[in-house]
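Enquirer: no letters, just coordinates:
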């Protein structure tokens, strides 16, 4: 449930413009994790404008200033195909440590030298306009630019926080990510309010130390839900023939998510290796780009005697092929030790596919009674869930699924609620200051 300002007839103040930052997604061209959310929201800017009557403009940073782009500029932006092919090849032939060194070096050089080809004048916001940050906020100088725009134009900055895992569990990341995340998030005077994707996130944010994050417990914060429907950005209906061969006459289990420690791939591999000792009828397909601190996991997958027999991995898969796998999966496994939301869980529910999920608070919040939950301290608990999973009766009739249209509506709806609270608080503060002077 959410409070729909559009349809309930509530009188609200609206800004002239909402500028949506999508800098990191534009520069990288990626379509995983945060980037999937950014792309789905930006794809609906026309829908937002029609429903809310507010000019909604995607923007990216260029030389410290925000410039407007079209939604097509973002949605058509892909990683360089030559670079992508090189990554696939190198990931297959190079030792893990060498591959990760080359990948990280390329990433740093790319972001340093990348220059958008788009030629546009910087935006000129009106006082009270909103810059809505829905992308990676701890890279590329976003906060520095926001500080300038707040001083120059008097804008409000509302920040989407997907999770605060880099603060809570820095061990899950390489050194620089938690440091950059923390250094920016500590600047609580830069963002005026927060939107996030679960009530579990709200609880964690509000519990942060006031000594480090001044005023964080008093920050205005609201929750919206991410969408579950996958609508491929291209119109091709052809699927990867190799994937079709794997799926054919097989009972496949699907894991979707970047290879990184908290996604818990090793735990799932332990369970399947135990199963495969006696039962080779089941296959595990891992879909996700190669992330960080996963060198040993990557090596384990590729050196497994089951690799390309019962165990498969795809690091660069498009939405058409991912959708095909969801439709043909016996179950989707989400084994994370901690999450801010859990998009694969929501996407599996959309396809009415059984879900086997780790028993963590946010999955209970998002999935309710839909998943089969397993205990993270017991491999046998996951083995039992895998062995006993059955096709579902149609649960979609009783579960309210959030589409990306719903998600975009909720995001802007909650943004406007926060905007009106900020205006009210600002006006009350100004009135009090005037009274004190008299």
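Expert: Now that the structure is in, tell me what you want to look at. Note that the coordinates shown come from a computational prediction; the quantities given were computed from them, not determined experimentally.

Enquirer: rest of the way, CA atoms for contacts and neighbours
Expert: OK.

Enquirer: contacting residues around the lengthiest strand in the chain?
Expert: Taking DSSP state E as the criterion, the chain has its longest strand at strand 55-62. Defining contact as Cα atoms under 8 Å, 6 or more residues apart in numbering, one finds that strand 55-62 is touched by 16-23, 26, 42, 45-46, 48-49, 66-71, 115-116, 140, 142.

Enquirer: also stretch 389-399?
Expert: Applying Cα under 8 Å, 6+ apart, the set of residues contacting stretch 389-399 from outside is 330-331, 349-350, 352-354.

Enquirer: can you pull the buried residues of the longest helix along the chain?
Expert: Assignment by DSSP state H gives helix 404-437 as the longest helix of the chain. Using 16 or more other Cα atoms under 10 Å as the test for burial, helix 404-437 gives 404-420, 422.

Enquirer: before we move on, what about stretch 369-379?
Expert: Buried residues in stretch 369-379 (16+ other Cα under 10 Å): 370-374, 376, 379.

Enquirer: also this one, for the comparison:
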């Protein structure tokens, strides 16, 4: 029996994380096929040099697991602390004195280390000790198993184990979400660029096949592989893609919708929604520039930004918090639960998504599947996903988005070539099935080729 071992280590260790890749991992794992006499699909994690089968990605409802929430709050506090530090650093006297900036930095480092870093590390140790049972159990691998690296593995420490599994006859397949740290390093933290580059070198040497989340990324991936290891070795690997699903998986009907969000949608003026982590490549500054032009022209449209605060966004956050239209025509929500996000998707006028670069653009399909039209930057992957059902604007000219907003506000007509009534997209069950079917197709081809070569 063929076994696909689907790796989900980061999501297992961080069950509260809810950004794009974590959504993908949870939903694919949840929807893995269950009834198949010829194949078995097993979620796995690699911890402390050992392979485990995952029985549940959801922590048990015990008080001890409040430690997970505490760790998440401490990590968020650390991020916000450094955001404040960078804002303070740009002001007098720190902006005028290198010594003052140095003293500020040392003081902040000591504070974070004592009050946040040490508690976070202790919580990590406690949680690792608690996470052995009953959520996971040891798994014996077999020659012929296929290890699918589905999760965000560039920060992982399991590469020696994966290499040993490969020597034991297990195939390794890497899921690739994007190549942004390689192609657009200016949008990423410098540490991530180094880590991601090392990870890519590792999967280039180690993996037998690669499956991306769009044809755009599949083609970019193959080109980068040719550049790094040469055409001959690339021919020995296989490349494919699958598309992501569209449901929100953490909706809790018993949870109240954010009251400020409810008040926002009770007013009659149109609401344009942006859903994304706040970080440079998402291009929020362009978005605000465009809406400022629309407001200057008399538009009553409102802009609602939804997403956690990320990296390299200190100036942007300061701009939003000091904006004269804040809480009037400009709104920001940094911690919306899925129940509130669902409400926003179902009540907004349109989604606006001005990213410079993406691997897929999950909010696009989440919005459009709910009947919410989407306006996006005119980039290749958005054309692939949205086709004629989306409206596109020029990233070099904020006025192009301002015109789309004001025209829709005045006419009530969304300016796409095709109506969303004809839009159809994959569910997460279909997406998970597509992933495993395409992997199995390539694995079977490799087996047949080897048998033919052996005569």
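Expert: Ah, there it is. This is a predicted model, so every value here is computed, not measured.

Enquirer: returning to that earlier point: now, the contacts of strand 55-62 of structure 1 that are in strands?
Expert: Per DSSP E, strands hold the following members of the contacts of strand 55-62 of structure 1: 17-21, 66-68.

Enquirer: re the thing from before, narrow the contacts of stretch 389-399 of structure 1 to those in helices?
Expert: Those of the contacts of stretch 389-399 of structure 1 lying in helices (DSSP H): 349-350.

Enquirer: how about the contacts of stretch 389-399 of structure 1 in TSV, adding neighbour count and distance to residue 305 of structure 1?
Expert: Output for those, formatted as TSV (neighbours: other Cα atoms under 10 Å; distance: Cα to Cα, whole Å):
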residue	neighbour count	distance to residue 305 of structure 1
330	23	23
331	27	23
349	24	32
350	22	34
352	19	32
353	25	28
354	24	28
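
Enquirer: just put the contacts of stretch 389-399 of structure 1 in CSV and tack on distance to residue 80 of structure 1.
Expert: Formatted as CSV, the contacts of stretch 389-399 of structure 1 follow (distance: Cα to Cα, whole Å):
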residue, distance to residue 80 of structure 1
330, 34
331, 33
349, 32
350, 31
352, 34
353, 33
354, 35
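
Enquirer: in strands, which of the contacts of stretch 389-399 of structure 1 fall?
Expert: Those of these lying in strands (DSSP E): residue 331.

Enquirer: of the contacts of stretch 389-399 of structure 1, which pair is most distant in space?
Expert: Based on Cα to Cα, the longest span within the contacts of stretch 389-399 of structure 1 runs between 330 and 350 and measures 14.3 Å.

Enquirer: so residue 145 of structure 2 sits right up against residue 4, yeah?
Expert: Yes. Residue 145 of structure 2 is within contact range of residue 4, at 6.1 Å (criterion: Cα atoms under 8 Å).

Enquirer: of the two, which one has the most company?
Expert: Legend: neighbour count by other Cα atoms under 10 Å for residue 145 of structure 2 and residue 4, higher for residue 4 (24 against 20).

Enquirer: residue 428 of structure 2 and residue 246 of structure 2, how far apart?
Expert: 6 Å (Cα to Cα, to the nearest Å).

Enquirer: no, scratch that, I was asking about residue 261 of structure 2
Expert: Taking Cα to Cα, one finds residue 261 of structure 2 at 22 Å from residue 246 of structure 2.

Enquirer: looking at the two, which has the bigger crowd around it?
Expert: residue 246 (24 against 18).

Enquirer: so what does that one match up with in structure 1?
Expert: In structure 1, the residue equivalent to residue 246 of structure 2 is residue 228, according to TM-score structural alignment.

Enquirer: again, but for residue 304 of structure 2
Expert: In structure 1, residue 304 of structure 2 lands on residue 285 (TM-score structural alignment).

Enquirer: next one: residue 317 of structure 2
Expert: That one, residue 317 of structure 2, aligns with residue 298 by TM-score structural alignment.
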